[in-house]
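# model this:
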Amino acid sequence: MISVAVHRNLLRLIGFCTTTTERLLVYPFMQNLSVAYCLRERKPEEPVLDWNLSTGKSSERTDVFGYGIMLLELVTGQRAIDFSRLEEEDDVLLLDHVKKLEREKRLDAIVDRNLNRNYNIQEVEMMIQVALLCTQASPENRPAMSEVVRMLEGEGLAERWEEWQHVEVTRIQEYERMQRRFDWGEDSVYNQDAIELSGGR
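Next comes the predicted model:
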């Protein structure tokens, strides 16, 4: 299935090797390695992927949600799913982690530490806002890629962001209301004694 995927922004799978001890996928040579490598696996002597992360070209329409997650990975330098975060918090998903920090207005805690505060905070804020708009739960609420390009160029982002914040506040309030509704304590009238079930079915 991977080998038949053909897209201008994807590497074509050439083949694979498998032995009793390892399985390898063979792709064309990437001189600059992958984005994941540059963000998380580079050696100390290798250059950091700096903020001025740009080709000047926009691509054809793509999966907007995936694009939003990629923006979050670029800004944070972290994986989209990281179980090591369970040691400090409940947010395994990068999206939830960033949403929480954004609500707390802790933008500095979101940005990749490898940048050593060498970035434009207004651009960071814009990138995070665009990423969160792209990763809304309802696909119909996500912007088209053409709109994403305009927002990254500074056009129409403020209005969309204000709408998103209103929706997000309403969603959080609804979630908390549901939590309180079903958060039954030990003395709850809804607590029932265990009953014995009839035989196997």
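
# make it CA atoms for all contacts and neighbour counts henceforth
Noted.

# from what I can see V130 touches R150, true?
No: using CA atoms under 8 Å, V130 is not in contact with R150; the gap is 10.4 Å.

# So between the two, which is more surrounded?
Between V130 and R150, V130 has the larger neighbour count (other CA atoms under 10 Å), namely 25 against 12.

# Just want to check the distance between the more buried one and S146.
Counting by CA to CA, to the nearest Å, the separation of V130 from S146 is 12 Å.

# Likewise for R177?
37 Å.

# The longest helix along the chain packs against which elements?
Longest helix in the chain, counting residues (DSSP state H): helix 157-182. Judged by 3 or more CA pairs under 8 Å, 6 or more residues apart in numbering; DSSP states H and E, helix 157-182 is in contact with helix 121-134.

# which is the next helix or strand following the helix it packs on?
helix 145-152 (DSSP states H and E).

# Against which helices or strands is that next one packed?
helix 121-134.

# which residues make contact with stretch 152-168 from outside it?
For stretch 152-168, contacts defined as CA atoms under 8 Å, 6 or more residues apart in numbering pick out M126, M127, Q129, V130, L133, R150, M151.

# of the residues you listed, buried ones?
The neighbour-count criterion (16 or more other CA atoms under 10 Å) marks M126, M127, Q129, V130, L133, M151 among those as buried.

# what's around H166, how many residues?
Residues near H166, counting by other CA under 10 Å, number 10.

# and for comparison, fold this next one:
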Amino acid sequence: MNISQKEKKLFEAWSFDRKKFVLDGVVDEDKFAQLTPSICFVLKDVNGKKDDCRDLRSFLKEGAKEPLWDNISRWTHGIRHLQDDIEWSEYQSINKEFRIKELNYIAAFNLKKSSGTTPAHNSNDMLEQSRLLIKKQFELYSADITVCCGTGGQLKWALGLENTPWQVTSRGVQYLEYSSGKFIVSYLHPATRIKDSFLHYALLDAVREIYL
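As a prediction, this is how the structure comes out:
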């Protein structure tokens, strides 16, 4: 059973008796499997209309119009080229073709499977209900690098690692080696109001330190 089939089975159980459920996960399974390091992004909830119901994978495959995916596409490209010193001028202007190319390499999932225009509330209650299912989805990907986009504490709790202390890079980014050679990085949301270039290079600096 491939990842897509496993996702389908998991979501059938997860979405049972729920009217609104947003699918997510691996965008292109072949490209995800080819990539070293493999990359997964974990977000809190869907940045969309309250009653919207869609498949995030299709949204990303088509180039993702929302600005936060510009940063995630940059991050993906940078992680794919960790050995290279790429100047910001190459990232400053992001187009749809660039997003499509980069986002097809990743897995991305939300802890909350419903859409909304505001951040998720009562996160601990949400995670209590979905903790096992979140853990199962995380394990489907076994990603080399999992970047938590403002969700580090929540994912850590969902995985039963709440009593495991974070390790810290030399520049202060928190991370865990959750399995041999596989890391969770606790990072900022890609729409955080910090210069995009600062967000980009701080993440790459951390990934280089813990992975290379």
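
# After superposing, what score do the chains get?
TM-score for the superposed chains, counting by TM-score structural alignment, normalised by the length of the first structure: 0.25, backed by 102 aligned residues with a CA RMSD of 6.4 Å.

# returning to what we had before: need the buried ones among the contacts of stretch 152-168 of the first structure in TSV (columns: distance to L107 of the first structure).
Compiled in TSV, these are given as follows (distance: CA to CA, whole Å):
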residue	distance to L107 of the first structure
M126	11
M127	11
Q129	11
V130	14
L133	16
M151	19
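
# Which one of those residues is nearest to L101 of the first structure?
Q129 (12.3 Å; CA to CA).

# Beyond the helix or strand harbouring L24 of the first structure, next helix or strand please.
Per DSSP H and E: L24 of the first structure is located in strand 23-26. Sequence-wise, the next helix or strand downstream of strand 23-26 of the first structure (DSSP H and E) is helix 35-36.

# just checking, what packs against that following helix?
Identification of packing neighbours for helix 35-36 of the first structure by 3+ CA pairs under 8 Å, 6+ apart yields no helix or strand.

# Does F65 of the first structure belong to a helix, a strand or coil?
helix (DSSP: H, G, I helix; E, B strand; the rest coil).

# now the end-to-end length of stretch 152-160 of the first structure.
End-to-end span of stretch 152-160 of the first structure (CA to CA): 12 Å.

# cool, stretch 187-199 of the second structure as well?
OK, stretch 187-199 of the second structure end separation, CA to CA: 9 Å.

# buried residues in the biggest helix by length in the second structure?
In the second structure, taking DSSP H as the definition, the longest helix is helix 123-141. Judged by neighbour count (16+ other CA under 10 Å), helix 123-141 of the second structure contains these buried residues: L127, S130, R131, L133, I134, K135, K136, Q137, F138, L140, Y141.

# can you give me the helices in the second structure?
Using DSSP H, helices in the second structure cover 3-14, 29-34, 56-61, 68-80, 96-103, 123-141, 152-158, 196-211.

# right, so of those helices, which gets closest to V42 of the second structure?
helix 152-158 (8.0 Å).

# Please enumerate residues in contact with the closest one?
Taking CA under 8 Å, 6+ apart as the rule, helix 152-158 of the second structure contacts 111, 123-124, 127-128, 131-132, 134-135, 148, 162, 185-187.

# okay, those in a markdown table with distance to A13 of the second structure next?
Compiled in a markdown table, the contacts of helix 152-158 of the second structure are given as follows (distance: CA to CA, whole Å):
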| residue | distance to A13 of the second structure |
| --- | --- |
| L111 | 15 |
| S123 | 21 |
| N124 | 21 |
| L127 | 16 |
| E128 | 16 |
| R131 | 13 |
| L132 | 12 |
| I134 | 12 |
| K135 | 14 |
| C148 | 24 |
| E162 | 26 |
| V185 | 28 |
| S186 | 28 |
| Y187 | 30 |
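
# From V26 of the second structure, how far off is N110 of the second structure?
From N110 of the second structure to V26 of the second structure the distance is 12 Å (CA to CA).
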